[in-house]
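K.L.:
Sequence and predicted structure, then a few things I'm wondering about:
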Amino acid sequence: MREELEINIPEISEGEIIDVPEILPLMAIRDIVLFPSMVVPLFVGRPKSLKAIEEALNKDKLIALSTQKNSRIENPKPEDLYKIGTIGLILKTFNISENRLKVVVQVLSRVEIKEFLQTDPYFKVKIEPCKEKEPEIITPEIEALIRTVKENIEKLLALKGTLNSEISAVIESIEEPGRLADLITIYLKLKVKQAQNLLETLDGVERLKTISKILLQEIEITTLQNKIQAEAQEEIGRSQREYFLREQLRAIKRELGEFEDIESEIEELRKKIKKAKMPKQVEKEALKQLNRLEFMHPDSSEAAVIRNYLEWLIELPWKKSTKDILDLKHVKKVLDKDHYNLEKVKDRILEFLAVKKINPKAKGAIICFVGPPGVGKTSLGRSIAEALGRKFVRAALGGIKDEAEIRGHRRTYVGALPGRIIQGIKQAGVNNPVFLLDEIDKLCSDFHGDPAAALLEVLDPEQNKEFVDHYLDVPFDLSKVLFIATANMTEPIPKVLLDRMEVIYLSGYTFKEKLEIAKRHLLPKLLKDHGLKKKLLKISDKVILKIIEEYTFESGVRELERKLATICRKIARKLAEGEKGPFEITEENLTEYLGPPEYIEELKQEKDEIGVATGLAWTPNGGEVLYVEAVTMPGKGNLILTGHLGDIMKESAQAALSYIRSRHKELQLRPDFYTKYDIHVHVPSGAIPKDGPSAGVTIATAMISALTQKPVSKDYAMTGEITLRGKVLPVGGIKEKSLAALRKGIKKVLIPYKNAKDLEDIPKDLREQIEFIFISHLDEVIKLVIKN
């Protein structure tokens, strides 16, 4: 038996009194709890229920009704039924089918099942009427409760749209709290357990209070439900209106012949997709998006996104590539024309081409040029592209902190675009350009992601053949691209990224190299840029060298180019004012063009001095000579360090002092010398920050000289890191340091034994001018440079 299909409004009347027998047949009902005064149709199909109905009809048409605790049980037992139920009077029966009845029952009152007398072929039970409690006097509180409940049930029915005058009349006619509560349950969607609790509440006032709370919840839920339905209806109405308007617009455009343009655009895009020679996977995705576009309104925002996406896929060079110039002699000639020296770099490019010539399927190389500013790293990338006959693309990575700049944004974002890698490939128009990643050491990272991590896939020949940009969401082959990165230092580059690149170091230029670069490249270019003829300017090698030495201080040639550009501008002005050339630049009139010298060389050490040692240092601008000074004075063993020194340099001084204390006997110092004196170590040019371990040998030598009161030979310059045991460890920048010594006229240079391999980087003609002395222990230095 299932719950009613409809619940009729009971006719509340004082009707005749029906005598209820003590023993009645019982029918189990599911999914519904019946309350007194209901008139409800029940559908009966279970054999036990049909037998109970038959028994009731044969007698006085009365039947006990009890709800199952679990509606899924098909053949319930007595313990599966609630003990409090109701008595129903069978008003009508209808045969629906052979074994199915529709029974209309009027519920009379609550009863308690005292005992099950039989369970087969139907339930027969002994019952006892429940004593319901109604108030003897209607107090103002009860009256207020009754009125509130009546108002709320009418409000609820009005919200549901089921309120009419008949229902209002029935509700208004009831004054007993219990009967009113029973009636209102007809209009509430109660769960079985909740309804059963109400049925078992025999106090009418308490029952009505519970109903009042449930009513308030129902009103709130129904109000929200109506609001949601209204909003949904409004949205549907708006969408339908827009649909009809669009269809009308399409019809108008079709009549005007404009709609044919959209269809022709789709067909044109289809032809372009076929012509683009995309990989099968990419072409499949492009055609899928084109099919979506075909069924969209052309003016919608999503259609614009798909159109842009398809244009990117079509314009990318999936199969287009340039043919490499594999003539090694021609390539070398182009590289030599554009850049002076840089033999290591040129050799590496020629090796790459040689491999490509023998094995055309060789993967693209990943090269990283590391060197100080102005040495030609970026222009070298452009020359390589020209020499190979490839297209050149440059992406400046300085300051990029968003991973999406490399990998692109997903198409769900407004204004999304592919990353710089795919943009560069599209700009080149071929899939094998020379791609320069400029300033790779200047990448940043924050909460947007780490762009250096995104580059790991780009710069790995094993992975970049299937590089996936977030915007494209399909793989693109980058393995044919020759990636060249540039950096000033390797320290800021993550180790995993550095490991994927072949690092080629570009050291600073010597004076001779700068002179050649100025004559071969800078001056011809500047004369052309300023509209000057070659015969108008006469400048000797000696004057150019003077500009290099006294007006520039750099490893590269940018500052030199600016100074030569200043001379060209002043000549251009003189010509514009009516003067006639040619104009000769001499050492005497150089100040007229460039002003007084900007970099005056420090005074050279003229004699051997106590406590002064000549050291060599490396800076981003090249090598430099440092005169480390040390003095002793009466004190308590304090070590004073000045000259804007960094932590590592200070630690080198501490290590030097500890070494001297451990070797006081060999140095002929008193065991307690460090308690009698304060030692002050100073490095001149105090405004310039200095750091690094390579001054360890120099500091130790100056301190030993000051303590032993023996002078240091001015003919030697030195570099090297020391340990507490006096061992000399290798350092970097040997070429730059050696050139700095040569500029000062120092011909003897002490370098760590393990740095002997670095001498190959120094040009042969300069190497022959310097006597390199290899040292492995500080004792060797003392014997050489400290005079007795």
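P.N.:
Arrived safely. Residues are numbered from 1 along each chain as shown.
K.L.:
CA only for contacts and neighbour counts going forward, please
P.N.:
Will do.
K.L.:
show me the residues around residue 754 that make contact.
P.N.:
Going by C-alpha atoms under 8 Å, 6 or more residues apart in numbering, residue 754 touches 729, 730.
K.L.:
switch the cut-off to 7 Å
P.N.:
By C-alpha atoms under 7 Å, 6 or more residues apart in numbering, residue 754 lies in contact with residue 730.
K.L.:
Helix, strand or coil: sort out it for me.
P.N.:
Look at residue 754: counting by DSSP: H, G, I helix; E, B strand; the rest coil, its state is helix.
K.L.:
now swap in the one 3 residues further on and tell me
P.N.:
Assigned state for residue 757: helix (three-state reduction, three-state DSSP).
K.L.:
Please apply the same query to residue 706.
P.N.:
Relying on three-state DSSP, one would call residue 706 helix.
K.L.:
That one and residue 678: what is the separation?
P.N.:
Between residue 706 and residue 678 the computed distance is 11 Å (C-alpha to C-alpha, to the nearest Å).
K.L.:
neighbour-wise, which of these two wins?
P.N.:
Taking other C-alpha atoms under 10 Å, residue 706 and residue 678 do not tie; residue 706 has more neighbours (24 against 18).
K.L.:
hmm, back to that, any residues in contact with both of residue 706 and residue 678?
P.N.:
Counting by C-alpha under 7 Å, 6+ apart, the shared contacts of residue 706 and residue 678 are residue 632.
K.L.:
Helices of the stretch 451-600 of the chain, start to end?
P.N.:
Using DSSP state H, counting those that start in this stretch, the helices of the stretch 451-600 of the chain run over residues 451-458, 495-498, 511-517, 523-529, 541-551, 558-576, 590-594.
K.L.:
The first one - contacts with which helices or strands?
P.N.:
Based on contacts counted as 3 or more C-alpha pairs under 7 Å, 6 or more residues apart in numbering; DSSP states H and E, the elements that helix 451-458 packs against are helix 404-407.
K.L.:
In this protein, where's the longest helix?
P.N.:
Longest helix of the chain, by residue count under DSSP state H: helix 204-256.
K.L.:
Could you give the separation of it from the chain centroid?
P.N.:
How far helix 204-256 lies from its chain's middle: 41 Å, per C-alpha atoms, centre = their mean, to the nearest Å.
K.L.:
Can you identify the element that follows it toward the C-terminus?
P.N.:
helix 259-275 (DSSP states H and E).
K.L.:
For that following helix, report the contacting residues that lie outside it.
P.N.:
Residues outside helix 259-275 that contact it (C-alpha under 7 Å, 6+ apart) are 250, 253, 283, 294, 314.
K.L.:
Farthest-apart pair in these, please.
P.N.:
253 and 283 (31.0 Å; C-alpha to C-alpha).
K.L.:
that older thread, of the contacts of helix 259-275, just the buried ones, ChimeraX syntax please.
P.N.:
Selection of the buried residues among the contacts of helix 259-275 in ChimeraX, burial being defined by 16 or more other C-alpha atoms under 10 Å:
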select :283,314
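K.L.:
this is the comparison structure:
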Amino acid sequence: MTDAIVFEKSTYGSMILPVMSLREVVMFPKSIVPLFVGRDSSIKAIEMALDKYEKRIFLVAQKDPGQERPDVDGLYAVGTVSKVLQMLRLPDGTIKVLFEGLYRASWDHERGLMIEDDIQMVRTTALPDIEGSLMEGEALVRATHEAVEEYSQVNRKLAKETILAITSVSQPGRLADSIAPHLKATYDRKQGVLELRNPVRRLERVYELIQEEVEVFSLEKKIKGRVKKQMEENQKDYYLGEQLKAIHKEMGRDFDPKADMEELEVQLKDKDMPAEARAKAMAEMKKLRQTPPSSAEYAVLRNYVDWILALPWNVVRDVDIDIKQAQKILDDDHYGLEKPKERILEYLAVQALVKKLRGPILCLVGPPGVGKTSLAKSIARATGREFVRLSLGGVRDEAEIRGHRRTYVGALPGKIIQSLKRVSTNNPVFCLDEVDKMSMDFRGDPSAALLEVLDPEQNSAFNDHYLDMDYDLSQVFFITTANSLQTIPLPLQDRMEIITIPGYLETEKERIASDFLLPKQLEQHGLKPENLSMSKGAILEIIRRYTRESGVRNMERELASVCRKVARALVEEGDMDKTVAVTKSMLGTYLGVPKVRHGQREEEAQVGVATGLAWTQVGGELLFVEVALMPGTGKIEITGKLGDVMQESAKAAISYIRSRSEFFGLRKDFYKEIDTHIHVPEGATPKDGPSAGITLATCLASALLDIPVRNDVAMTGEITLRGRVLPIGGVRDKLLAAHRGLITKVLMPKENERDLKEVPKVILKDLEIVFVENMDQVLCEALKDVTMETLFCPTADIIPVSKALHKGHEFTSTQ
């Protein structure tokens, strides 16, 4: 027995047959296939086959299914000679034809398509199978039978009868031809099977197609199962979501988590923010979608996303810079305060040139009531920015500035970020009030947290603990206010531009009262401008006798008290058009007994009494110094609640007098026989500072030399042991106190001459300012009827002070 077998050759030879092209269909021998035919050319070919060619027709697939009547190149080279078993005409004009494949055949391309009665004809030539390996064929037949069984498990559309018919075939060629029509392979791949004449190779190709189909069906089954499971889960989620919505609706809370997430995502995409913030927010949104709404973590994530959405990352308000308009606004709102106004106008001028400038950081330092916070509001109005105020008084937790980390329950951003959210713009005027009132404890030092906020080089990347990302504060106009610099840490002071507002002069207070405060109080108390007329003398009396302050807050209260009494009088009388005139003499009726006593100069020149000038937080004051000498043993008593610096100044003055005793005509040991008592009245008021040095020395010299001190002279300056006069501060307020106390001459250090630029001319025109460099000049100007020649007489007879005390002699070197 040989390894090769001879397959049955077709009894059909070469013949001419009508041809019908097939769209995406391949006809195989020994197969019966129903087809719906609609093309006229195909219908005519079938009719011709029935009439003239014993129902035989050549079926061949066309290469391009879109061609209506393909030519020679549009048809494959191999097709199937078939028999028309049955034909049924349908109402729509198409026919249903049942074909039976007889044998594969090729057609003569060289002769091409022949036309007979407008029907395409071809000369066909049968293609019998060629010999193949018997053993390989048997092995393939068995493997294919098993593959068909497996294929039938995944493709339920195959009928059992078809499976039985296929598995009953044992010849490789016929088995391949009977399986191929039932595969879901593409028509071009089926055409490749049809063109294989070797039955073993043909069956091998069919076997490959079956395995591919099985694998595809298996994968498709997995995908369908996964999709079904996912759909079931989605249906479950949808069902539960609908139930949750119904529950919330019954409870009066309309909440749709899915719609909420979609809305948040849209807002995040539309929000103008830095790329870092957007990436952070989208990462949190991903977590939020995976977190159940009932979870505690959901609220934390949602709050965080809401904060990112609410912040004005790149929202900058347009600033319309008009220098003249800004100056008018500042002048209308505040009288005086020239330095802060000048600094603001400089900033606006520079910003108008460069278009973009880092926000300055100003620190307004001054006593209460001078208008620091209201000035910040006026700056916001003048620059066209939003205004936000944050009071730092009593803040002792660093988290108030930097925020809490999200790991804490109820965590929030710091007050800086919260305030920016409130104004919804990234370039407001930000007033940090009472920056000197912050404290620190175990929770941290808030002043250290402000170092980054108030540093123009760092605040472009301010990192809030809650946001955990950089936030740009460089365009914020920061203004801080403080009553004193002593409690502000030096590193924080270094980051700010200090502008001192020492307080208002009497002339400024009078102008503020008449132009700003009185009209404001009249409006608040329902009075018309014509209902109350207050003289300039009455306003000055309120300033001098009823208030003691650098600002105008108490003065406004006193004006409000006058307005209340006037309002009551008008209501009681029933005459709302009456005008009430308030003069200086009538203030006692409205405000009661004067509450404040300002120092006035002495009625006459006295020995051992000198007038100094002091600066307090509520302005300048006259400071009287008294010295009394008594027989004793050289003791020195200093009273008046003086501070350490002032006591040291008194001791320096005593040492100066002792070192110059011979020039004053005193014995070198004069101090051993007397006791000296130095007193500064108003002992309940603490006093300190070096500026009383020359006043103490003058008072001591007057008592020892028994020469009166001029009562119209006041002085201020620090003294050294050599008698040099050093500069002091508070010149403006001290000169105001001298003017108010009817002083006509003021002695002050030579180096303070430059400070007169800050003093109003109305004050200077009534004062004689004498600049001194040493105590010799001071004594000659302060002591009555004394010149340099009469004061210093080193050649005169020296008389012990104690002897003069006992005999009533004068304390001078001459009798």
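P.N.:
Happy to help now that I have it. As the structure is a computational prediction, the values presented were derived from the model and not from experiment.
K.L.:
Let me know the closest of the contacts of helix 259-275 of structure 1 to residue 200 of structure 1.
P.N.:
Taking C-alpha to C-alpha as the measure, residue 200 of structure 1 lies nearest residue 294 of the contacts of helix 259-275 of structure 1, at 65.3 Å.
K.L.:
And that closest one? What does it align with in structure 2?
P.N.:
Under the alignment by TM-score structural alignment, residue 294 of structure 1 pairs with residue 289 in structure 2.
K.L.:
how many neighbours does the spatially closest residue to its match that is not a sequence neighbour have?
P.N.:
Residue nearest to residue 289 of structure 2 in three dimensions, not counting chain neighbours: residue 261, with 7.1 Å by C-alpha to C-alpha, 6 or more residues apart in numbering. Look at residue 261 of structure 2: counted by other C-alpha under 10 Å, it has 16 neighbours.
K.L.:
Now which residue in structure 1 aligns to residue 261 of structure 2?
P.N.:
Under the alignment (TM-score structural alignment), residue 261 of structure 2 pairs with residue 266 of structure 1.
K.L.:
give me every residue that touches residue 92 of structure 1.
P.N.:
Residue 92 of structure 1 is in contact with 103, 104, counting by C-alpha under 7 Å, 6+ apart.
K.L.:
Can you classify it as helix, strand or coil?
P.N.:
strand.
K.L.:
That one and residue 48 of structure 1, how far apart?
P.N.:
Relative to residue 48 of structure 1, and taking C-alpha to C-alpha, residue 92 of structure 1 is found at 19 Å.
K.L.:
again with residue 491 of structure 1
P.N.:
Per C-alpha to C-alpha, residue 491 of structure 1 is found 89 Å from residue 48 of structure 1.
K.L.:
Check residue 521 of structure 1 too.
P.N.:
Distance from residue 521 of structure 1 to residue 48 of structure 1, by C-alpha to C-alpha: 111 Å.
K.L.:
which of those two has more neighbours?
P.N.:
Ranked by neighbour count (other C-alpha under 10 Å), residue 521 of structure 1 and residue 48 place residue 48 first, with 20 against 15.
K.L.:
any idea what the more buried one aligns with in structure 2?
P.N.:
In structure 2, no residue is paired with residue 48 of structure 1, using TM-score structural alignment.
K.L.:
buried stuff in the helix or strand harbouring residue 48 of structure 1?
P.N.:
Following DSSP H and E, one finds residue 48 of structure 1 within helix 47-58. By neighbour count with 16+ other C-alpha under 10 Å, helix 47-58 of structure 1 contains the buried residues 48, 49, 50, 51, 52, 53, 55, 56, 57.
K.L.:
Now render these as TSV, adding distance to residue 146 of structure 1.
P.N.:
Formatted as TSV, these follow (distance: C-alpha to C-alpha, whole Å):
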residue	distance to residue 146 of structure 1
48	41
49	38
50	40
51	42
52	38
53	37
55	40
56	37
57	38
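K.L.:
Need the max-distance pair from those residues.
P.N.:
Pairwise distances across the buried residues of helix 47-58 of structure 1 peak at 14.4 Å for 48 and 57 (criterion: C-alpha to C-alpha).
K.L.:
Just give me the neighbour total for residue 333 of structure 1.
P.N.:
11.
K.L.:
Counterpart of it over in structure 2?
P.N.:
Applying TM-score structural alignment, one finds that residue 333 of structure 1 aligns to residue 328 in structure 2.
K.L.:
May I have the residues that are in contact with the residue nearest in space to the middle of structure 1?
P.N.:
The residue lying closest to the centre of structure 1 (C-alpha atoms, centre = their mean) is residue 449, at 3.4 Å. Applying C-alpha under 7 Å, 6+ apart to residue 449 of structure 1 gives the contacts 402, 403.
K.L.:
Next one: it from residue 402 of structure 1, what distance?
P.N.:
Residue 449 of structure 1 is 6 Å from residue 402 of structure 1, by C-alpha to C-alpha.
K.L.:
Over to residue 244 of structure 1?
P.N.:
Distance from residue 244 of structure 1 to residue 402 of structure 1, by C-alpha to C-alpha: 44 Å.
K.L.:
So between those two, which is more surrounded?
P.N.:
Between residue 244 of structure 1 and residue 402, residue 402 has the larger neighbour count (other C-alpha under 10 Å), namely 20 against 12.
K.L.:
Now check the more buried one against structure 2: what is it aligned to?
P.N.:
Per TM-score structural alignment, residue 402 of structure 1 is aligned with residue 397.
K.L.:
Contacts only, for that match.
P.N.:
Residues near residue 397 of structure 2 by C-alpha under 7 Å, 6+ apart: 440, 443, 444, 445, 446.
K.L.:
Scan these and report the most crowded one.
P.N.:
residue 446 (22 neighbours).
K.L.:
Enumerate every residue touching that residue.
P.N.:
396, 397, 398, 401, 440.
K.L.:
Determine the three-state secondary structure at the first one.
P.N.:
What it means is residue 396 of structure 2. Put simply, residue 396 of structure 2 is coil when judged by three-state DSSP.
K.L.:
That one against residue 439, yeah?
P.N.:
Yes - using C-alpha atoms under 7 Å, residue 396 of structure 2 is in contact with residue 439, at 4.9 Å.
K.L.:
before we move on, back to that, who are the packing partners of the helix holding residue 48 of structure 1?
P.N.:
Using 3+ C-alpha pairs under 7 Å, 6+ apart: helix 47-58 of structure 1 touches strand 23-29.
K.L.:
contacting residues around the strand it packs on?
P.N.:
1-2, 49, 52, 55-56, 63-68, 123-127.
K.L.:
do the same with stretch 494-505 of structure 1
P.N.:
Applying C-alpha under 7 Å, 6+ apart, the contact partners of stretch 494-505 of structure 1 are 345, 366, 367, 368, 369, 370, 371, 456, 459, 460.
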